[in-house]
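K.L.:
Starting from these lines, generate the structure:
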Amino acid sequence: MRHLWSFLAGLVVAPITWMLVTLGQDGSGRTVNRWVEIGTYSTPNLIEPAVYLGVAGILLGLLGTLRVSPFGPLVAGLLLIIPYVGMFIAPFTVLDRIPEGWKVLGDPLPLRQPVQNGTLFLIGLLLLMAVFSTQRWRGRPEPTTGAELTPAENPFTLSDWPASTGRTEQDTTPSSLGYPENTTEPLPRRSGTESPWSAPPRHGAQSDSTTGTTDNR
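P.N.:
Predicted structure coming up:
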């Protein structure tokens, strides 16, 4: 489907580019010649022809650089080259077949001018060179994810990382934020009759639970 759309785009861009280049070249040439005749200039007079040439350049750039089917640049390039190539075979026949006397928005449209000065031949060759790009024939690459990569494409896998760096699984275990591990046994729980404020008996002293007295031996 992309080949069909690119083919149609080439058929449309070629004549539009021919017209825009003609308007830009003729407008720029007449403006500069007028400046030379009167000995002064006014740069806003070049805005209109510059817009024509700029739009033509954008269309040619999109057709020649985007990664679409190469049929578009191929068709447009051939259509722009054929008139100039025909000048080598039958120049008067070619010139007679090119319409003359057209106008666009009141401006004259001399379509023979870009053929005679070779501009169409130059643009056509540039478009044909874009056809030789191998990436245009392959189309857009499919997006790949990390899970689809083979070991050869992704050698640094998680399972091979400790072995490749000389570290063991124990070394890769996350630390406990710097706190030491609790290896001591819990203290014995106090009985219900024992006061929390009573001090433990000294060594050699025996406590009598009935009398509350301490026998020091």
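K.L.:
Please count neighbours and contacts with C-alpha atoms only from this point.
P.N.:
Noted.
K.L.:
Helices along the protein, start to end?
P.N.:
2-38, 47-65, 71-89, 91-97, 113-116, 119-130, 134-138, 161-165 (DSSP state H).
K.L.:
this one as well, want them side by side:
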Amino acid sequence: MRHVWTMITAIVVAPLAWLLLAYGQDRTLQAFANEESTGALATGAFVWPAVCLAAAGLLLGLIATLRVSPLGAVLTGLAYTASYLALLVDPDAVLGLFPKSLSLAGRSVDPTMPLRTGGALLLGALLLIGIASVGRWRRWPTPAVAEAEPDIEVTQPEDRPLGVDGLGFAAEPTPASTASLARAFDRAGRP
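P.N.:
Below is the predicted model:
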């Protein structure tokens, strides 16, 4: 079922991202063309193209980074890449598959713009390469389960001082403790 939902997402997102990409690229090229006639670039001319290109990138990034199923990224990547590579066989037939212009929000859009600029091949290849990334196939980290340890009750006096004094070691060895240590070494057979 996860493959079906990813495929449905790709069927909706891929054409929408294509149109947003076409609109953003077309308006960007028009802003640069207007600069030649007016002599200056208008900063306001890049606002909507930037929004559309960012939205297209976010939508394609959504498909590319889904950890549920790679099917959507495969389908979108293959469609984008194949549409551009088909230009190598018969460019006129490929461009003839697209309408001459579409109207979005009262503005005409050239839907062949991702093919004309090469953006379709670039994004298609990125989607296909994203499938091969190692991080995509890693499982989500699971919390480590603590091994069951035997219940050992440790009691410590509350008034134990901190530092060496609290460990119960004397500052200097007493003759009695030195003699008992020597006897322990002798029993073990060590010099």
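K.L.:
Take the helices of structure 1 and write them to CSV, including distance to residue 216 of structure 1 and mean neighbour count.
P.N.:
Output for the helices of structure 1, formatted as CSV (distance: least, C-alpha to C-alpha, whole Å; neighbours: other C-alpha atoms under 10 Å):
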stretch, distance to residue 216 of structure 1, mean neighbour count
helix 2-38, 105, 17
helix 47-65, 104, 17
helix 71-89, 112, 21
helix 91-97, 135, 13
helix 113-116, 126, 19
helix 119-130, 109, 19
helix 134-138, 101, 14
helix 161-165, 65, 12
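K.L.:
nearest to residue 107 of structure 1, of those?
P.N.:
helix 2-38 (7.7 Å; C-alpha to C-alpha).
K.L.:
That closest one vs structure 2, mean deviation?
P.N.:
On superposition with structure 2, the mean distance recorded for helix 2-38 of structure 1 (mean C-alpha distance after the TM-score superposition for structure 1) is 1.1 Å.
K.L.:
Where does that helix end up in structure 2?
P.N.:
The alignment of helix 2-38 of structure 1 onto structure 2 (TM-score structural alignment) spans residues 2-38.
K.L.:
so what's residue 180 of structure 2 up against?
P.N.:
Listed by C-alpha atoms under 8 Å, 6 or more residues apart in numbering, the contact set of residue 180 of structure 2 is empty.
K.L.:
re the thing from before, identify whichever of the helices of structure 1 lies nearest to residue 146 of structure 1.
P.N.:
That would be, of the helices of structure 1 and by C-alpha to C-alpha, helix 161-165, which comes in at 16.1 Å.
K.L.:
so how far is that closest one from its chain's centroid?
P.N.:
Mean-position distance between helix 161-165 of structure 1 and its chain equals 35 Å (C-alpha atoms, centre = their mean, to the nearest Å).
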